[in-house]
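In: Please find the sequence and the predicted model below.
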Amino acid sequence: MENFKVIEFHRTRDFSNKMNVTFEFIRQNFKGLGKSLLFIAGPPVIATGLMVGTFMTDLQALTSSMARFGASDMMTKSFTTPTFWLQILLMIVLSVVSSVMALSTINNYIVLYDEKKTNKIEFSDVWERVRSTFWMYCGTVFFFFLLLMAVYLVIVIFVIVLAKISTALVVLAGFAIFFFFVYALFAVSLTFIIRTYENKGFFEAIGRSFMLVRGKWWSTFGLLFVLIIIGTVISYVVSIPYYALTVVNTLHNTSTESFEGPSSSMNILSVAFFSLSYLVQVLLGALPNLGIAFQYFNLVERKEAPGLMKHIDNLGTEGPASTHEEQY
């Protein structure tokens, strides 16, 4: 029998406890969350992987052919066809949809876990929440894009003005802009979980994210950095077959006197391995996204203490006091 203990979200946690609770949540919900991710985010992720894998295989064949025959106009013709740009557009759209579906699945699963206080989350409940928040997530991505473009235009104008004054000022501004973007990237990292858990508007959620992260930026950065590194290392291990097959294809093309493109079976294997590695990469995105969620609850508890207030309100109705120690 599974020794299940509900994870209390609203708690203050240090770095090691946030790491522990992230992996404990995955252990508790591996089946339910994994099933939800595979059936909800899996189809668009696999479609994206197949399309990108096919595109990369065709591009590799084109590059090898150009290197062999020296036909420089081949790439120009390929890049100016409507089919090429339609492929690019479809890859971007599918990539955004797959990322949105994965992130929405994770965050809505967290909300359902908090509401039901169990890891027996029904797939239908997760799917219903994902459907109801899909356009909110797409809108958030779109508004982030517009905001990024607006900031980019302001920066370009600012740099042009500085360039007329001094090159040294442009260099200093470049460093300042870089650090600003790094800070802002992690300062807004709580936006999606805030919109999901608190049902805030876009700009209100960004403002709240900045407020919560203020004074705890380094802990947010450190947690996400470590979880991203762990996920990246695992995803690279899974991607080894794809990279090995790519090297074999490249060596085959360069070792023959007459140009021979990869066989159809090799192309199918290459696309399949790429799709698998892309699927694993998206699934491993659960690590930093869960870390963001637990950092959100940690920061809310530190600054607003809803969990502590709930314990105080329940003092008269609870049984014998518990130690509230997390046993991981």
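Out: Good, I have the coordinates.
In: can we go C-alpha only for contacts and neighbour counts from here?
Out: Will do.
In: ok, and what's touching stretch 30-42?
Out: 26, 98-99, 101-102, 105-106, 109, 119-123, 126-127, 279, 283 (Cα atoms under 8 Å, 6 or more residues apart in numbering).
In: 10 Å instead?
Out: 23-27, 29, 43-46, 48, 97-106, 109-110, 119-127, 130-131, 279-280, 282-283, 286 (Cα atoms under 10 Å, 6 or more residues apart in numbering).
In: do the same with stretch 266-278
Out: Contacts of stretch 266-278 (Cα under 10 Å, 6+ apart): 45-58, 61, 235-246, 248-249, 261-265, 279-281, 283-284.
In: dropping in the other structure now:
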Amino acid sequence: MRYLPFTHASHFLKERDFGQKIEASFDFIRAHFKPLGRALLMIVLPAALVIGLATALMTLEWINNLKGLQGSAATVDKTNPWPGISNVFSKMFFSPAYLTIVFGGLILTTMLILTVYGYVTLRLETAPEQEITVSAVWRLVRQRFLGTVGALIGLGVGSMIVFFLVSMVAGVLSALLIGGSGGSRFMIGVAVVLVMSLVFGAFAYISIALSLFLIIWVRERLGFLATISRSFKLIWGKWWSTFGLLIVMLIISGVIILAITLLTSLISSPFAAATAGTDGLEGAARLSFLVATTLRSMASLVIYPLILLALAFQYFNLVERKEGESLHYLVDAIGQPAPEAAPQALRPDDEGEY
């Protein structure tokens, strides 16, 4: 079976059905495994290693703190145990490892998004015969890094504001329902269902509608609000297909994560035996747990590019369906000289052309 090389715009800008978008994601990985893999290894891998190690150290710290809390349970004031518990959790959440995970995770996510979508964008904008180098991808990552970090923070803050507003509206409606019915149990149940439906429904719709935000942000280079508007415009009428695509890719990713977890559990098997003690993890158990947790964090280089690519091909599919962008490329190509074919020597069994 012949696969698309994904070197021309027409290879990306195609109307694809549900299965073809998933297939295109794997085909793109197959066609660009080496150049995209080099970019991921040289740009994203160092950050993934740091985050993986910080995650492992934080997990060990949490385990040891919880064991210490259990060991000192006999000396804790039974009437007011919260000071001791809050002290333990404050040490966890303000530890250097946890802060490294929070800020480092944002950096890692930004670099992964820009590397994958930057490579796709450069592949679209570069001549088919020219290979995309790591330096070209790194240049794009540097140029768009701060803006993308700000965009991700803006999406997070905006989502919280919308969640708060929808919760307020749902709360007011439920209060009116309960007050109008005299506080009957049936209307209380209806109000609870209404609140949960509005809140989770709004969250689900906005999350799926903004799933195309990142590919639009990188490829079309629009402003923050313009990118949000563009994402909602493209997703209109295709919300369910995007939702289904994302769910299927998450299931596939979950299977991959499960396989990686089972493999890394073989490395960290001494951890299970070490947890029987009261002094936490030490020696070989600690080292094996650090290695296993770091490997699981590095699995993001394998898993998340598949999800990002699936969303990218959904974006290309919607752009082609609604705007027919590939026609613009064909019009621009009119009048341009055809590519020269390399001369080939005739073989003895060639009959030539007539």
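Out: Received the coordinates, thanks. It should be emphasised that the depicted structure is a prediction, and the values quoted were computed from it without experimental measurement.
In: picking up where we left off before, buried subset of the contacts of stretch 30-42 of structure 1?
Out: Neighbour-count burial (16 or more other Cα atoms under 10 Å) is assigned, among the contacts of stretch 30-42 of structure 1, to 23, 25-26, 29, 44-46, 48, 97-106, 109-110, 119, 121, 123, 126-127, 130, 279-280, 282-283, 286.
In: taking these one by one, which sit in strands?
Out: The strands, defined by DSSP state E, take in nothing from these.
In: Report how many residues lie close to the aligned residue in structure 2 for residue 179 of structure 1.
Out: Residue pairing (TM-score structural alignment): residue 179 of structure 1 is matched to residue 201 of structure 2. A total of 13 residues lie near residue 201 of structure 2 under the criterion other Cα atoms under 10 Å.
In: buried ones in the helix or strand harbouring residue 201 of structure 2?
Out: Taking DSSP states H and E as the definition, residue 201 of structure 2 sits inside helix 185-209. Residues 187, 188, 191, 195, 198, 199, 203, 206, 208, 209 are the ones in helix 185-209 of structure 2 that count as buried (16+ other Cα under 10 Å).
In: Return the angle between stretch directions for the biggest helix by length in structure 2 and helix 185-209.
Out: For structure 2, the helix with the greatest residue count under DSSP state H is helix 134-180. Helix 134-180 of structure 2 and helix 185-209 meet at an angle of 160 degrees, taking axes from the mean of the first three to the mean of the last three Cα atoms, to 10 degrees as the criterion.
In: what's stretch 35-46 of structure 2 aligned against in structure 1?
Out: Going by TM-score structural alignment, stretch 35-46 of structure 2 sits over residues 32-43 in structure 1.
In: one step back: tell me which other helices or strands the longest helix of structure 2 touches.
Out: Under the contact criterion of 3 or more Cα pairs under 10 Å, 6 or more residues apart in numbering; DSSP states H and E, helix 134-180 of structure 2 touches helix 33-39, helix 96-125, helix 185-209, helix 213-220, helix 224-235.
In: so what corresponds to residue 132 of structure 1 in structure 2?
Out: Using TM-score structural alignment, residue 132 of structure 1 pairs with residue 143 in structure 2.
In: show me the contacts for its match.
Out: Remark: with contacts taken as Cα under 10 Å, 6+ apart, residue 143 of structure 2 is in contact with 114, 137.
In: State the distance from it to residue 114 of structure 2.
Out: Between residue 143 of structure 2 and residue 114 of structure 2 the distance is 10 Å, computed by Cα to Cα, to the nearest Å.
In: Tell me which residue of structure 2 lines up with residue 148 of structure 1.
Out: That one, residue 148 of structure 1, aligns with residue 159 by TM-score structural alignment.
In: I'd like to know how many residues surround residue 11 of structure 2.
Out: Residue 11 of structure 2, neighbours per other Cα under 10 Å, totals 15.
In: That one sits in which helix or strand?
Out: helix 9-12.
In: buried ones in that helix?
Out: Buried, per 16+ other Cα under 10 Å, within helix 9-12 of structure 2: 9, 12.
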